[in-house]
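S.K.: Sequence first, predicted coordinates after that:
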Amino acid sequence: MTRRRVAIIGAGMAGASLAAELAATDDVLLLEAEAHPGFHATGRSAAFWSETYGGPLVQPLTSASGPFLHAPPADFASQGFLRTRGELLLARDRAVLAAMAAEFATSGVPIEWRDPHGVVEGLRGPWHALWSPGCADIDVGALHAAYLAQARRSGVALRCDARLTGGRRAGGQWRLETVTGEDVVADIVVNAAGAWADEVAVLLGAAPQGIRPYRRTVVQVRVDPPASPDLPLVMDAAGGFYFKPEPGGRLWLTPHDETPDRPHDVAAEEIDVALAIDRFEAAVDWRVEAVERRWAGLRSFAPDRLPVYGFDAWVPGFFWCAGQGGFGIQTAPAAARLCAALLGVGNVPQGVDAAVYSPHRLSE
């Protein structure tokens, strides 16, 4: 069987995981615009795995990724990438949580009502809560490194500082141009460029899918009283904030912002840092003593907020692997297997409907 040449644009979690899946059957080249992989969304993740996060249409990918993340094959990693923490979903309005519970009623995701004041001390005022016991921290750096290592062992070539500048398809093949001057020939191009996905599409003659980047801010804060290491992920189901504990009594805190932005090396803005602290101190009777770190990342969404996985409707040999929003890390194993299956390698993960994520839905 003739091995195909597959060029994957972007070596973040999406590109690295797919490269590892394809390497046994295809000659794969990873083209990364930055000096090292994972510089943008992958390296700035809030690092948790939650089956409720992203909604019921994303949940099948998250759930299908769980077994791999908990217990990867021995030849991939020596230990799992998850540490169970639990998730407390809060709302002032009980109806918000009731609607969420109904959405996941037939999913198999364990969710139960819980008194939030018995879980988080110092909550201000009345809150209702759902408890999701399976939520876990993800070791994002270790997972990304493991995918890159697996890809490298299987013969995948990685080119960093190799931003795509153009390309064309002729005679059934792609000829890609990068800032390095290297002439890349490929049978298939995979667009795993994150916030730059639509820009890559336009460069290669495909119609943009309306994938828009949004800024998300995270701060590490020192609080009084210090946060217990056993605190769960605490999330406002109405989208106002979430926080999780870090070593030394610190918290990672976000105002759950989604500010439309452009593809670039995004940074936290003071107004969003202030908003995070204001919402936090309105929810709990704790005081923020210091902001020790602040950063921002870009979450990229298609118009319907679902990932885009599959061959382009109009441009042959152009494959989409983009629009993962804020759940690209937690769904990476299943998403990589799904994309590999759509590329003719392996099977679609059980319980996942590939048609839900097809780019054709955005082109009709």
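M.R.: Nice, thanks for sending it over. Numbers count the residues shown, from 1 in each chain.

S.K.: When you work out contacts or count neighbours from here on, use the C-alpha atoms and nothing else.
M.R.: Noted.

S.K.: quick one: the helices in the stretch 251-364 of the chain?
M.R.: 270-283, 332-342 (DSSP state H, counting those that start in this stretch).

S.K.: next, the one to line up against it:
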Amino acid sequence: MANGLYDFAIVGAGMAGASLAAELAPYAKVLVLEGEDTPGYHSTGRSAAFWEECYGGPGVVPLTLASGNYLRDNGFLRQRGALYIGREEDRAAMDGFVDEFAGTGVTIERLKASALATRVPQIKPEWNDAIWEPACADIDVAGLHQHYLSKGKQAGVDLSCRAMVVGLDREDGGWRITCRDGSTYRAARVVNAAGAWADDIARWAGAQALGIEPKRRTVAQLRVDPVAPDDLPLVLDVSGGFYFKSDNGRLWLSPHDEIPSVPCDAAPEEIDVARAIDRFENVTNWRILAVERRWAGLRSFAPDRLPVYGPDPIVPGFDWFAGQGGFGIQTAPAAARVGAQILLGHGPDTLTRGVDTSNYAPARFSDRKARVTG
């Protein structure tokens, strides 16, 4: 089907594009265009992902919960548990967190200080309040991404790498897509799964940018004394200042940063690593022996921090599958199924029955844009 007419051309082969292509392929002719040499080079390939029911807020919970069984049943999760921690001055934030997720279906419970110290043996005593989330698990990100790439390939998806899109032109009721290397493709519909580049792709299509903003997230791998236990939970500051977890005797630490960035090949900044270490040393008694690795990736957010799935409200044949922030991997199964159902006109199934797709429609930004431009 190379260079022929496709039903859908998806821009981006990260987790978003790969998963959506796999869900569409049984029903349509699908092309995936990836600008890099390999799929998942940017955010997907740099994720320290975990399946964490509260991550992304109550608006993302339905997608997360709907994805859980798929991830577990296919062997992509390893149980860990998560702790949101705070001090006396964080009491209001802890209470607010519990109230925020009441009635959403997540499982959380308040822990006493003694239980916190047992789960995090090097915790400093002033960090004496905790919320326990037992269902949190590590995600095999590479395995999940390859799963969708393989599933798509078996269903007939054509994947073209080194295919940086530089032109989208309407032609005969569809699209002529031009790539930087001069190659061209034709498709009835274009799906924007370009992550940090989503607004740029929208402009190529003549659509209005939705204000999807890339933000840099930094992670450092630490060697510590004593060695971090393998059963250490994911530990998060309830006020959003840090998180850390163990990995094969090392610790992965992030300052939980969200630094606005242009779309790029993100690199860690020394100041962000230093900030993370300073916060970590104020929380635990672990002695840092070395910073062994550091990396950064871009997470892209719509203005309301919810994902954007479905047809553009103005440009026919142009669809969105973007703005998935830091939760795009943990919600991939439900998000891809929802996205495919919207694009194909299919109704919900057992996986997506509890998801209200109207919450994620691109048209929700139409009134905001009219007010800004009017």
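M.R.: Cool, the structure landed. From a predicted model like this one, the values you see are computed outputs, not experimental measurements.

S.K.: would you list the helices of the stretch 251-364 of the first structure in TSV and tack on mean neighbour count and distance to V190 of the first structure?
M.R.: Below are those laid out as TSV (neighbours: other Cα atoms under 10 Å; distance: least, Cα to Cα, whole Å):
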stretch	mean neighbour count	distance to V190 of the first structure
helix 270-283	16	34
helix 332-342	25	10
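
S.K.: Redo those helices as TSV? Include distance to L82 of the first structure.
M.R.: Formatted as TSV, these follow (distance: least, Cα to Cα, whole Å):
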stretch	distance to L82 of the first structure
helix 270-283	26
helix 332-342	13
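
S.K.: so which of those helices gets nearest A23 of the first structure?
M.R.: helix 332-342 (10.1 Å; Cα to Cα).

S.K.: Next, the mean deviation of the closest one compared to the second structure.
M.R.: Aligned to the second structure and superposed, helix 332-342 of the first structure gives a mean residue distance of 0.5 Å (mean Cα distance after the TM-score superposition for the first structure).

S.K.: ok, and what's touching that helix?
M.R.: Outside helix 332-342 of the first structure, the residues that touch it by Cα atoms under 8 Å, 6 or more residues apart in numbering are 13-14, 17-18, 21-22, 61-62, 64-65, 68-69, 309-311, 321, 346-349, 354.

S.K.: 7 Å instead?
M.R.: Identification of contacts with helix 332-342 of the first structure by Cα atoms under 7 Å, 6 or more residues apart in numbering yields 13-14, 17-18, 21-22, 61, 64-65, 68, 309-310, 346-349.

S.K.: Now which of these would you call buried?
M.R.: By neighbour count, with 16 or more other Cα atoms under 10 Å, these hold 13-14, 17-18, 21-22, 61, 64-65, 309-310, 348-349 as buried.

S.K.: so of those residues, which ones are in strands?
M.R.: With strands taken from DSSP state E, the overlap with those comprises Y309, G310.

S.K.: Switch the buried ones among the contacts of helix 332-342 of the first structure over to CSV, and while doing so, append distance to I271 of the first structure to every line.
M.R.: Shown next, in CSV, are those (distance: Cα to Cα, whole Å):
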residue, distance to I271 of the first structure
M13, 29
A14, 31
S17, 35
L18, 37
E21, 41
L22, 43
L61, 34
A64, 37
S65, 35
Y309, 35
G310, 38
V348, 43
P349, 42
